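Asks: Got a predicted model here, sequence first, then my questions.
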Amino acid sequence: MGTWDIGPFDNDTAADFGGDLDDAALEERESMIRGVLKRAADPADYLDISDGERAVAAAALVVAQHPDGEPACSNYGPSESLPELPADLRTLAVDALDQVVSELSELAEQWAEAANGSKWRQDITRLRDVLDPPIPPQEEALFDI
């Protein structure tokens, strides 16, 4: 695995994706992010490692534009600006992240064997929670009435 840290762009595949976004015309970048997220959200069978790595990076870019999100800062992410990403990408990013950590994900399998795999999984959960926050327990009780 060409990974050097747990950040969304801290692997060869995601860093290359960041470079591809920089090389693309501004109007093509949203469709590139959407395509990566779609491929991961609905894998044909088993989500391969490179599709998972790109999906995490794309989701981090969606999170970066969310009002509660943090910048996707990395020396290896895109340095060129991105267009305003449509809100529907948030749901697609959640679906992609769910697949990334599923039993049918090569990336999750690789991280399960790594020493800092639990930290990686926490970071994926943190990204997901910005886009689809869990319902606090007291609010959950209101829905049970």
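Replies: Received it, and whenever you're ready, just let me know what you need.
Asks: contacts and neighbour counts: CA atoms only from here.
Replies: OK.
Asks: Distance of Pro8 relative to Arg126?
Replies: Distance, Pro8 to Arg126, using Cα to Cα, to the nearest Å: 12 Å.
Asks: Following the chain past the host helix or strand of Ile124, name the next helix or strand.
Replies: Using DSSP states H and E, Ile124 maps to helix 117-131. For helix 117-131, the following helix or strand on the C-terminal side (DSSP H and E) is helix 137-143.
Asks: Got another one to weigh against that:
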Amino acid sequence: MGTWDIGPFDNDSAADWCGDLHDTPAAERPAALRAALAVAADNDDYLDVDDAASAIAAAAIVAAHRGGTPITSVYAPDFLLEGGRVPIGDDLPGLALRALDRVTADGSEWRELWEEGGHYPDAVGVLDGLRVHLSAV
């Protein structure tokens, strides 16, 4: 996975997933968010870095819709950069939190790669910022 920074959209896998989300019909985008989050949240085996990156990008979108940091990354879905939105169901914040928990747990390639690179605390700090908005009532 090519990674150029610690942001939720700053890697090849997340950017590719965001491109796919942009190309998804608007009515199907909530299901696409849910699917990306569920792949990580429901994973009991080794979590692949590509699945983790997609889940992080999806969690960032959910968090932004709940008052989090506005999405400004050029690697995010274009429709969001143009002011578009995705309907966020009541279940998505909790699912996003579960996905982030799985991404940072043992058996996660994402975690292993950031630990090996020596920047795990910084990368987790980004996720912690998302968690604040995902857990807000």
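Replies: Received it, and whenever you're ready, just let me know what you need. It should be emphasised that the depicted structure is a prediction, and the values quoted were computed from it without experimental measurement.
Asks: quick revisit: quick one: contacts of the helix holding Ile124 of structure 1?
Replies: Residues from elsewhere that reach helix 117-131 of structure 1 (Cα atoms under 8 Å, 6 or more residues apart in numbering): 6-7, 56, 59-60, 63, 66, 68-69, 90-91, 93-94, 97, 101, 111-112.
Asks: what about burial for the residues you listed, which qualify?
Replies: By neighbour count, with 16 or more other Cα atoms under 10 Å, these hold 6-7, 56, 59-60, 63, 66, 69, 90-91, 93-94, 97, 101, 111 as buried.
Asks: Which member of those is positioned nearest Glu80 of structure 1?
Replies: Lowest distance from Glu80 of structure 1 to these (Cα to Cα) belongs to Ala60, with 15.2 Å.
Asks: So which residues make contact with stretch 60-77 of structure 2?
Replies: For stretch 60-77 of structure 2, contacts defined as Cα under 8 Å, 6+ apart pick out 8-10, 14-15, 18-19, 21-22, 80-81, 85-86, 88, 92-93, 96, 130-131, 133-134.
Asks: scratch that, stretch 10-29 of structure 1
Replies: With Cα under 8 Å, 6+ apart as the test, stretch 10-29 of structure 1 has contacts from 2-5, 8-9, 32, 50, 53-54, 57, 74, 76-83.
Asks: Emit the PyMOL select command for whichever of those are buried.
Replies: To isolate the buried ones among the contacts of stretch 10-29 of structure 1 in PyMOL, judged by 16+ other Cα under 10 Å, type:
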select buried, resi 8+9+32+50+53+54+57+76+77+78+82
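Asks: Asp129 of structure 1 -> structure 2?
Replies: By TM-score structural alignment, Asp129 of structure 1 lines up with Val132 in structure 2.
Asks: That match - how many residues pack around it?
Replies: By other Cα atoms under 10 Å, the residues close to Val132 of structure 2 number 14.
Asks: in structure 1, which spans are helices?
Replies: With DSSP state H applied, structure 1 shows helices at 12-23, 26-41, 49-64, 88-100, 106-112, 117-131, 137-143, listed in chain order.
Asks: What residues in structure 2 pair up with the fourth one?
Replies: Under TM-score structural alignment, the alignment places helix 88-100 of structure 1 onto residues 91-103 of structure 2.
Asks: if we can go back for a sec, gap between the match of Asp129 of structure 1 and Tyr75 of structure 2?
Replies: To Tyr75 of structure 2, Val132 of structure 2 is 23 Å away according to Cα to Cα.
Asks: now Thr104 of structure 2
Replies: Taking Cα to Cα, one finds Thr104 of structure 2 at 22 Å from Tyr75 of structure 2.
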